[in-house]
Structures are given as C-alpha cells and as structure tokens.
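Visitor: pasting the sequence and the predicted model now:
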Amino acid sequence: MTWTVIDSPVGELRIVARDGALTQIEFSPFRDSDGRPRGDRDDTDPVLVEAVRQLRDYFAGDLKDFDLPLAPTGSAWQQAVWEQLTLIGYGETASYGQIAARLGKSNAASRAVGLANGSNPIPIVIPCHRVIGANGTLTGYAGGLDRKQALLSLEQQETALF
C-alpha cells in the first residue's frame, strides 16, 4: 500500500493505492490510531500521481468525470450502492430513496443506502456527496456537512456557467 497527501479546498486529503488501484481517499484529520499511516508515502506511484492530477483538475473546475482504477473494499451491497453513486452526474444530486429504487429496492432501503454511502472509502471520486435527503436537505457526510456543501457548491457553480 502506498499513499500521498495533497492540499485541497476541503482540507488535506490522503490518497491511498494498492496493487495499481485507488483504495481510499481520507479527509484530514486522518483516522490512524497512532497518527501514522500504514504503508509508505510514495509521491511517484503512477496511480497516485494520476489521482492527484485528476483531483486538482476537479477542484479547478476542469474535470467532471474521474477516470481512475478503483478498488474500494466493501460488501456486495456496499459495492452496488457505490456503483450507483458513480452514475450521478457532475452537478446533479439523488436522494437515498432514488438510489434504493435504482437498485430495485423499496424506499424502506433508504437507510441501508445511507449506511453504505457513509462507508464509501473513496469520497469525491465515488461521489457520495451528491446524495441528499428526499426533501432536498443535506444529510450526513463522513467528511462533515461543510465539506459536502463545498463540493456541491463547486459542482453547481461550474454547471451554472454553461
């Protein structure tokens, strides 16, 4: 496992790769119990270099679709939810209930969608920030609601220009 850290408009991000694929993006403060990440820092790993480039372009408003090899770890249900998140377009939002319906589940599965959404290990690239409450309100975000609002505002500002 290798990692790097970049500054972003939503704070420092630690980007982690393993076996040629992106596995995590973590918001600062990072979750390590001892304060030190596992693996080695490697600012030359090709996956990390490309992830950094694409994230910088995203934050500059020059990239709307990420094209990175992804390997998030999770259950089959989580994987299915995360796949649906990648289908929510830049500047768009979907509710938890809409994601449940896309997975062939009733609105009652909204909570399970929310739990899977909250455990997304690759935020921003797998755009869990684009999922909102049924009434249009911002609801939980592992990175904090301020970051969720900042990401949505960035995307909505960019789409409003065109």
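Guide: Now that the structure is in, tell me what you want to look at.
Visitor: from here on, just use CA atoms for contacts and neighbour counts.
Guide: OK.
Visitor: outside of the longest helix along the chain, which residues touch it?
Guide: Identified as the longest helix of the chain according to DSSP state H is helix 145-160. Identification of contacts with helix 145-160 by Cα atoms under 8 Å, 6 or more residues apart in numbering yields 10, 59, 61, 90-92, 129-130, 138-139, 141.
Visitor: and the comparison structure, right after this:
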Amino acid sequence: MKELLTSTFDTPLGPMVTMAERQGLVLLEFADRPALPAEKHELQTRYGYAILPGRTPHHDQIEQELAAYFACTLQQFTVPLVTPGSSFQIRVWNALRAVPYGTTSTYGELAVTIGAQPSASRAIGGANGQNRIAIVVPCHRVIGADGSLTGYGGGKHRKEKLLRLERAAKFDGPPAEQVSLF
C-alpha cells in the first residue's frame, strides 16, 4: 500500500483537509464536504492508499499557495498533483485547470474542450463533482449554461466567494479589505 499522509489547516473559507503522497497532492477538500468520507474510502479501496496522519513538503506548499491565493497574490498553483481517476475524469480535470483565473466556463463548453458533444454536460458535471482537489483544480469556475451558480461540493456559498475573490483580484486588483470578500 502507498502511504497517503493527511493533515488539516484553516483557510478564510473554513478548515481544509490535505492528503499527499511522495509525488504530490492527492486531495484538498473542505473538512465539512459531505462526499469526503466516500472520497477517502475510494482512495483506500480503489487506489490502494493507506491514509495516515502526517505531512509532506506538498502540505507546506499548498498551505503557502492557498494563503497567497486568498491574499490575491497567486493565480496559478504549482503544487504537484496526483489525480487518480478514469481517463475521462482526468481529461475533465485537466480542462478545468485550463479555465483561466477570474473567468468561468459552462459544462457544455468543457465538453467541447475535451472533444465531447455539448450534450455530455451531465457526464462533465459528474466528473467535476468527483474532483478531489478543490480550488487548485478549479471546479468552482463552472457555472450553468444560463449563468447560474450550480452545485459545488464545498457549498454554493463558498463557490460564490471564490468567484468573487478571483473577479475582484483580476479586474480590480487585490481587494483593500479582504474581510469584505469573506
């Protein structure tokens, strides 16, 4: 079994759980995400990870990068990622990472990006929902075709705040008063 070391840290949007192996970050989720127990179970049973308390340099890196992200001084994460999943999921997650900071995409647009029909938006939504690396693989940047905020595993209230943070930083520069965003 491969070791997956886990720790928790605080962010402006609440505590987050990090899990990393030697090669990179495997999971970054809000601690209160309802799907977190199922994600842990899948990592153990399907992907052969033994989840243990501890830290790697990837834990330190993601904490530093997220602090810079929330301070509006980082737009591109560089922490190495390990994303076990199906080939379809990995294509969707890679397409998510290509959605530019401060912008949004729809499920149909993502389908076209990966070479699928726009009608594959439900499948895209499913893969989007199975993303285990919140914020870094920016599933919060996907909205409904009508512009509405659709579901987000970390909660729609967080999705709205993440999008507001990115828009403010991109179009207005770093906010003078961070508290106004959170």
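Guide: Looks like it came in fine. Because the structure is a prediction, the values reported are computed rather than measured.
Visitor: which bit of structure 2 covers the longest helix of structure 1?
Guide: Alignment note (TM-score structural alignment): helix 145-160 of structure 1 is matched to residues 156-171 of structure 2.
Visitor: tell me which residues in the matching stretch are buried?
Guide: 158-159, 162-163, 165-169 (16 or more other Cα atoms under 10 Å).
Visitor: which one (most neighbours) among the contacts of helix 145-160 of structure 1?
Guide: Comparing those by number of neighbours (other Cα atoms under 10 Å), H129 comes first, having 28 neighbours.
Visitor: T83 of structure 2 -> structure 1?
Guide: Counting by TM-score structural alignment, the partner of T83 of structure 2 is P72.
Visitor: nearest residue to its match in space, please, no chain neighbours.
Guide: Leaving aside its chain neighbours, P72 of structure 1 sits nearest to T23 (5.0 Å; criterion: Cα to Cα, 6 or more residues apart in numbering).
Visitor: what is the burial count for that neighbour?
Guide: For T23 of structure 1, the neighbour count with other Cα under 10 Å is 20.
Visitor: element containing the equivalent of it over in structure 2, please.
Guide: When structure 2 is aligned by TM-score structural alignment, T23 of structure 1 is paired with V26. Assigned by DSSP states H and E, V26 of structure 2 falls within strand 24-30.
Visitor: how about the next helix-or-strand element following that strand, which residues are buried there?
Guide: Downstream of strand 24-30 of structure 2, the first helix or strand assigned by DSSP H and E is helix 36-45. Buried residues in helix 36-45 of structure 2, counting neighbours by 16+ other Cα under 10 Å, are found at 36, 40, 43-44.
Visitor: need the contact list for the most centrally placed residue in structure 2.
Guide: Geometric centre of structure 2, nearest residue: A134, 1.9 Å, by Cα atoms, centre = their mean. Contacts for A134 of structure 2 were tallied using Cα under 8 Å, 6+ apart; they are 27-30, 140.
Visitor: rewinding a little: what angle do the strand holding V26 of structure 2 and helix 156-167 make?
Guide: Counting by axes from the mean of the first three to the mean of the last three Cα atoms, to 10 degrees, strand 24-30 of structure 2 lies at 120 degrees to helix 156-167.
Visitor: cheers, nothing more for now.
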